[in-house]
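Peer 1: Prediction below, plus the sequence it came from.
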Amino acid sequence: MWPLLLIAILSALVQLFLPWWSIALVAFGVCFWRSRTGWQAFGAGFGGIAVVWFLYALFIHLQTDNILTGRMADLFFKTQAPVLLLLITPLIGGLVGGFAALAGRQLKDAVAAKP
């Protein structure tokens, strides 16, 4: 449970100063350090990043009064439904975080298994 919270907090802070892909480094590092299984690592990485990206997308949606998210949904999906964009955004971020966290856990297993 707390790797998810740690990933969410650290990735929210890191995204203020570094590029978007820095979330992968956070998820990788946290799950290399403190995950028990591959499923737990993937879930923590996916959940931590997806929550942050959803909240940020929702914040932008509310700040711009549906203008930006509506235009982006029209540009990418040819629809005026910003809800689709609010669902796809955390899915993409969550997959990046989940696979990075799983890679961190797998590297930990590989390092520990060396003779």
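Peer 2: Now that the structure is in, tell me what you want to look at. These figures come from a predicted structure and were not determined experimentally.
Peer 1: Please count neighbours and contacts with C-alpha atoms only from this point.
Peer 2: OK.
Peer 1: Just give the nearest non-adjacent residue to the residue most central in space within the chain, would you?
Peer 2: With distances taken as CA atoms, centre = their mean, the residue of the chain nearest its centroid is Ile49 (2.3 Å). Beyond its immediate neighbours in the sequence, the residue positioned closest to Ile49 (CA to CA, 6 or more residues apart in numbering) is Gly94, lying 5.2 Å away.
Peer 1: and the helix or strand hosting that neighbour, what does it pack onto?
Peer 2: In this structure, Gly94 is located in helix 82-112 according to DSSP states H and E. Packing contacts for helix 82-112, counted by 3 or more CA pairs under 8 Å, 6 or more residues apart in numbering; DSSP states H and E, involve helix 22-34, helix 38-63, helix 67-77.
Peer 1: and here's the other structure:
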Amino acid sequence: MVMYCILLLAAVLVTVLHPWWLIAPLAFLIGGFCTRSASRAAIIGFAAVFTAWLACACYYSLPNHQLLATRMAGFFLLPNAWTLIITAAIPGALTGGLSAASGVLVRAMFKRNKPV
């Protein structure tokens, strides 16, 4: 839960202020330091970045009554604006999940084995 909250807040700040690809090193570092299981890091990273990108897309889309999102959805032959907004959050979520899992695996690779 702590990793989810940290990554969610950091992802929102990075999404609003910086390029989208900074999600990857951010999730890599937070995943490497906050959890020990790669599968858990992948799920938490996916969920946190998905939530952050979905929130940011809604923040930008709802004030203008989804005018641009509706037009873009029609361009991509999607049924409505919400489908576009959810579809747009998936690449960021995959990036966050895979980066967080990679952070855990890289940390495990450099961890010393205890002597027997």
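Peer 2: Nice, thanks for sending it over. Given the structure is predicted, the values throughout are model-derived calculations rather than measurements.
Peer 1: TM-score, when you put one on top of the other?
Peer 2: Comparing the chains after superposition, counting by TM-score structural alignment, normalised by the length of the first structure, produces a TM-score of 0.89; 114 aligned residues with a CA RMSD of 1.7 Å.
Peer 1: what sits against the residue nearest to the centre of the first structure?
Peer 2: Ile7, Ala8, Ser11, Ile23, Pro90, Gly93, Gly94, Gly97 (CA atoms under 8 Å, 6 or more residues apart in numbering).
Peer 1: And Ser35 of the first structure, by the same measure?
Peer 2: Taking CA under 8 Å, 6+ apart, we find Ser35 of the first structure in contact with Pro3, Ala41, Arg105.
Peer 1: Count the residues that sit near the nearest residue to His61 of the first structure once chain neighbours are set aside.
Peer 2: Taking CA to CA, 6+ apart as the measure, His61 of the first structure lies nearest to Thr69, with 5.8 Å between them; neighbours along the chain are not counted. Residues contacting Thr69 of the first structure under the criterion other CA atoms under 10 Å number 23.
Peer 1: returning to what we had before: so which of the contacts of Ser35 of the first structure wins on neighbours?
Peer 2: Neighbour counts for the contacts of Ser35 of the first structure peak at Ala41, which has 30 neighbours (criterion: other CA under 10 Å).
Peer 1: so that residue touches Cys31, yeah?
Peer 2: Yes - with contact taken as CA atoms under 8 Å, Ala41 of the first structure and Cys31 are classed as touching, separated by 5.7 Å.
Peer 1: Mind listing the shared neighbours of the two?
Peer 2: Counting by CA under 8 Å, 6+ apart, the residues touching both Ala41 of the first structure and Cys31 are Ala101, Leu102, Arg105.
Peer 1: Now do the contacts for the second one.
Peer 2: What that stands for is Leu102 of the first structure. Contact analysis of Leu102 of the first structure by CA under 8 Å, 6+ apart lists Phe28, Cys31, Gly38, Trp39, Ala41, Phe42, Gly45.
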